[in-house]
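Visitor: Quick one, structure for this:
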Amino acid sequence: MNVLVKSATIVDPKSDFHNQTVDILIEKGTISQISKRIQNSKNYKEIRRDNLHVSQGWFDSSVSFGEPGYEERETIANGLDTAAKSGFTAVAVNANTNPVIDSYANISFLKSKAEKHAVNLYPIGALTKHSDGIDLAELFDMKTAGAVAFYDYQHPIANPNLMKLALQYASNFKGLVCSFPQESKISGLGVMNENVTSTSLGLKGNPALAEELQVARDLFILEYTEGKLHIPTISTAKSVELIRAAKQKKLDVSCSVAIHNLIFTDEHLKTFNTNFKVLPPLRTQKDIDALISGVKDGIIDMVTSDHNPIDIEDKKIEFDYAKYGTIGLESAFGALNSIFTIKKTVELLTNGRERYAVDTTPIAVGNSANLTLFNPNSTYTFTKDHMFSRSKNAMFEGHNLKGNVYGIIANNQLVIQ
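Guide: As a prediction, the model looks like this:
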């Protein structure tokens, strides 16, 4: 693939051309020249867009696609196309499929389905067999096959000894163990944040305590085992402080937050719109303020769309019975860019690569082109026209966003809108 990107402002602190508006010549998938003005002497395809900005390709650490088993929600092929159109050149895909991704063969299947695509798929293997929380899965075999982490998606590990064994065993090959932050006996049958809002709506509450107890427990176990732990999608102010204290102790812990938990409060559930039913649940403004502060000061290492397509039959039903989840790849950039600077937004969308052992490629001559192309200043209302997923369960539908994605250049391919 040969292409000339014209008048693009580079947003990449690791590049010598950071904050400069330049032309970028890409030949056979490699950046061959970066300059103020490049003549198109070979008549390559040119990319010109309004207010064009370019950064390193974005990465999402928590994406669900459904296939195998739930293709009615999303397929791998369409999921990767959605990621590309949303600006992501790499995604880590969860194991919540049928069958659960818990073996060498399952990991190999995922990787084979993503071959030759512009977006790189990085499988996350289940931490326990069938994600049932009883016995550890084949962690080392999955690592050998290409798994970048181990996580029973949204299934907490109830047995603390099992978590201890997982951290100890995975440390032998520097495996990243993920633990969903929820104590199920405390959360019970709660379907939203336990608060005055849940009482007024007559819905069972899932208290912040359920998350914070699990986070505290896992951090104690981490300190004992000296393992490598990632806590995905925290949602409370206290969780931020617990992880802050752990990092001050130099424990090997990282955490993420779902983008919607930085924007929406439990007040949005007053209409009983099941697109707002997510796990962990939407919390309070106090929690949002603490989470945003945690993002800004680096206690929260990365953000995720926590993209989770759910078919209409499992969403357009009574709130108590609706499944948890919202799609989020398509709205990720516009939502983040609405609350952070463009520099911080791009930083957050690329931060998780190192933790998940995903290659980082600065924008420099001689490097492979792994780029996201976007306009940070456009504003629009997010509608179904902006959704590329097969499922349309979007929490951000009808909300104003800032910034749109033009496409990506990655794996010697161009995906452009």
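Visitor: use CA for all of it now, contacts and neighbours both
Guide: OK.
Visitor: Other residues contacting stretch 338-349?
Guide: Outside stretch 338-349, the residues within contact range by CA atoms under 8 Å, 6 or more residues apart in numbering are 11, 55, 58-60, 301-304, 333, 336-337, 376, 401-403.
Visitor: got it, and stretch 278-295?
Guide: Contacts of stretch 278-295 with the rest of the structure, by CA under 8 Å, 6+ apart, involve 154, 191-193, 206, 233-237, 240, 257, 260-266, 276, 300-302, 324-326.
Visitor: 7 Å - rerun?
Guide: Identification of contacts with stretch 278-295 by CA atoms under 7 Å, 6 or more residues apart in numbering yields 192-193, 235-237, 240, 261-266, 300-301, 324-326.
Visitor: Flag every buried residue along it.
Guide: Along stretch 278-295, the positions that meet the burial threshold by neighbour count (16 or more other CA atoms under 10 Å) are 278-285, 287-288, 290-292, 294-295.
Visitor: I'd like to know which of the contacts of stretch 338-349 are part of helices.
Guide: Phe333, Leu336 (DSSP state H).
Visitor: From the chain's centroid, how far away is the strand or helix carrying Ala290?
Guide: Element membership for Ala290 (DSSP states H and E) is helix 285-296. Offset of helix 285-296 from its chain centre (CA atoms, centre = their mean, to the nearest Å): 18 Å.
Visitor: for stretch 313-330, same thing?
Guide: Using CA atoms, centre = their mean, the offset of stretch 313-330 from its chain centre is 18 Å.
Visitor: for the residue sitting nearest the centre point of the chain, what are its contacts?
Guide: The chain has Thr304 as the residue nearest its centroid, 2.9 Å off, counting by CA atoms, centre = their mean. By CA under 7 Å, 6+ apart, Thr304 lies in contact with Asp60, Ser61, Ser62, Ser256, Val257, Ala258, Ile259.
Visitor: Next, the second sequence, to be compared with the first:
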Amino acid sequence: MNILLKSATVFDPKSTHHKKTVDVLIENGLISKIDNSINCPQNCEEINLENLTISNGWFDASVSFGEPGYEDRETIENGIQVAAKSGFTQIGLNSNCYPFTDSKSMVNYLKTKASGSPVTIYPIGSLTKKSEGKEIAELYDMQQAGAIAFNDYKKGIKNANLVKIALQYTQSFGGLVMSYPNNCNISGEGIVNEGISSTHLGLKGIPALAEELQVSRDLFLLEYTGGKLHIPTISTAKSVALIKEAKSKGLQITCSVSADHLTITDEELKSFDANYKIAPPLRTQSDVEALIEGLKEGTIDFITSDHDPIDIENKKLEFSNAIDGSIGLESLFVSLQETLGLELIIEKLTTIPQTIFGLKTSTIKEGEKANISLFTTKGTGTFTLNNILSTSTNSAYLGKKTTGKVYGTYNNGILTLA
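Guide: So this is what the prediction gives:
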């Protein structure tokens, strides 16, 4: 599809057109011309969007859909449309399905299912077979098929020796091990952050210690073995400090944070709304401030939506019985602008995460493949059910303020508008 983006402000520090308002002509999937004013040629659609800004396509490294196995939560087909309309051109797809993504055949299935779509899917394979934490999965074969990392999604691995072996083994082919930061023995039957809010509400708490012990253990293992380790969705101030210290030692350690943990605290739990039941649990305001500072100083490498659709039968229950999880693709950009600012958001959604996962980075210049997110930084509003595109509606951000708007994406020769 050939398109002409009119009066688009480019936000790409690597581009000579950075912060300039130009016309961008895209033909056969490539950026063919960038100029102050371009006339629309034949067989080309002119796109005029109010206060349009464009950047390199956003990458979300933690997305779950459900298919196969949980299609009632989200199908791959609809999930791809949700991602594209939310500004994402590339996603890391978690092994949060059944059967688990723990083999070469499952990686191939997911890539085939998403081929020819406006969003490029990069499967994240299970670290262990069936994500049971007992035996290493087919890591090398999965990487050869296209898996970009290995993680037992939302499951802290109890066996430290298994993580040690995984870190040693993956060095032979440059694999990236991900380890979810939760010590199951400490978190026990807790369902929310242990603190003043959990005590007032009479809810079983998960102490910050459960996360920090696991982070500390994995960092000791990494220092012993070498290799590459990524810790997804950290949520406490102490975790930031531990990872900052590890980076100062030169360890190959990276980490991420979810948008919800940058914008919402455990104060929201007083409503007993199960949409606020997520993992890791929502923490305190001081934790949120430490996470934001960790992003700004570079200790935290990137942001994810941690998009996790849960069907209404498993979410609209008493708080203690509901399944953890919140969708986040639709709300990520509009929730963070006031907190982080555009420059930091784009940095944490583009070059840095792509580099960590070994993906090709692009820039907005003539001759490059068009991999573009379209949005505006203008306007405010409230995030409501009308803003949700997912099959499931379990959003922790419902009812909260938004800034800006996502228009859509252009990727793989396909324009997708919200």
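Visitor: burial of Glu189 of structure 2, as a residue count?
Guide: A count of neighbours around Glu189 of structure 2, defined by other CA atoms under 10 Å, yields 12.
Visitor: What separation is there between it and Tyr70 of structure 2?
Guide: Plainly put, Glu189 of structure 2 is 25 Å away from Tyr70 of structure 2 if you go by CA to CA, to the nearest Å.
Visitor: same question, Asn94 of structure 2
Guide: 13 Å.
Visitor: Scan the contacts of stretch 338-349 of structure 1 and report the most crowded one.
Guide: The most crowded member of the contacts of stretch 338-349 of structure 1, judged by other CA under 10 Å, is Val303 (30 neighbours).
Visitor: show me what contacts it?
Guide: Val303 of structure 1 sits next to Ser256, Val257, Ala258, Ile259, Leu348, Leu349 when contact means CA under 7 Å, 6+ apart.
Visitor: Okay, and which of those map to strands?
Guide: Taking DSSP state E as the definition of strands, those contribute Ser256, Val257, Ala258.
Visitor: if I read this right, the first one contacts Pro232, doesn't it?
Guide: Yes - contact criterion CA atoms under 7 Å: Ser256 of structure 1 and Pro232 qualify, at 4.9 Å.
Visitor: So for these two, which residue has more residues nearby?
Guide: Neighbours were tallied for Ser256 of structure 1 and for Pro232 using other CA under 10 Å; the higher tally belongs to Pro232 (26 against 23).
Visitor: how about the helices of the stretch 51-200 of structure 1, start to end?
Guide: Counting by DSSP state H, counting those that start in this stretch, residue ranges of the helices within the stretch 51-200 of structure 1 are 76-85, 104-113, 139-145, 160-170, 184-187, 196-201.
Visitor: out of the ones you listed, deepest packed?
Guide: For these, ranked by mean neighbour count under the definition mean count of other CA atoms under 10 Å, the leader is helix 76-85 at a mean of 22.
Visitor: in the superposed pair, what's the mean gap between it and structure 2?
Guide: In the superposition against structure 2, helix 76-85 of structure 1 averages 0.4 Å from its aligned positions (mean CA distance after the TM-score superposition for structure 1).
Visitor: Let's have the contacts of Val303 of structure 1 in CSV, adding distance to Ser389 of structure 1.
Guide: Listed next are the contacts of Val303 of structure 1 as CSV, based on distance: CA to CA, whole Å:
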residue, distance to Ser389 of structure 1
Ser256, 23
Val257, 22
Ala258, 18
Ile259, 18
Leu348, 23
Leu349, 20
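Visitor: Closest one to Val119 of structure 1 out of these, please.
Guide: Using CA to CA, Leu349 is the member of these that lies nearest Val119 of structure 1, at 14.7 Å.
Visitor: Next, count neighbours for that closest one.
Guide: Around Leu349 of structure 1 sit 25 other residues, with neighbours defined as other CA under 10 Å.
Visitor: gap between it and Lys36 of structure 1?
Guide: In terms of CA to CA, Leu349 of structure 1 sits 27 Å off from Lys36 of structure 1.
Visitor: show me what contacts Val10 of structure 2?
Guide: Residues counted as contacts of Val10 of structure 2 (CA under 7 Å, 6+ apart) are His17, His18, Lys19, Lys20, Thr21, Thr53, Ile54, Ser55.
Visitor: What ranges does the stretch 251-400 of structure 2 have for its helices?
Guide: Here the stretch 251-400 of structure 2 has its helices, by DSSP H, counting those that start in this stretch, at 260-263, 285-297, 312-315, 332-340, 342-349, 351-356.
Visitor: Tell me which residues are up against stretch 140-148 of structure 1.
Guide: Judged by CA under 7 Å, 6+ apart, the contacts made with stretch 140-148 of structure 1 from elsewhere in the structure are Ser103, Tyr104, Ile107, Ser108, Tyr122, Pro123, Ile124, Gly125, Tyr356, Ala357.
Visitor: residue contacts, the closest residue to the fifth one other than its chain neighbours?
Guide: Same thing as Tyr122 of structure 1. Of all residues not flanking Tyr122 of structure 1 in the chain, Ala92 sits nearest, at 4.5 Å (CA to CA, 6 or more residues apart in numbering). Listed by CA under 7 Å, 6+ apart, the contact partners of Ala92 of structure 1 are Asp60, Ser61, Ser62, Val63, Leu121, Tyr122, Pro123, Ile124.
Visitor: top helix in structure 2 by residue count?
Guide: If each helix of structure 2 is counted by residues according to DSSP H, the longest one is helix 208-225.
Visitor: Superpose on structure 1 and give me the mean offset of it.
Guide: With mean CA distance after the TM-score superposition for structure 1, helix 208-225 of structure 2 departs from structure 1 by a mean of 0.4 Å once superposed.
Visitor: That helix relative to helix 285-297, how many degrees between them?
Guide: Relative orientation of helix 208-225 of structure 2 with respect to helix 285-297: 30 degrees, computed using axes from the mean of the first three to the mean of the last three CA atoms, to 10 degrees.
Visitor: got the angle for helix 208-225 of structure 2 vs helix 160-170?
Guide: 40 degrees.
Visitor: Now the following helix or strand past helix 208-225 of structure 2 on structure 1. Mean distance?
Guide: The C-terminal neighbour of helix 208-225 of structure 2 among helices and strands, as given by DSSP H and E, is strand 229-231. Taken over the aligned residues, the distance from strand 229-231 of structure 2 to structure 1 averages 0.2 Å (mean CA distance after the TM-score superposition for structure 1).
Visitor: Show me what strand 229-231 of structure 2 is packed against.
Guide: Under the contact criterion of 3 or more CA pairs under 7 Å, 6 or more residues apart in numbering; DSSP states H and E, strand 229-231 of structure 2 touches strand 177-178, strand 253-258.
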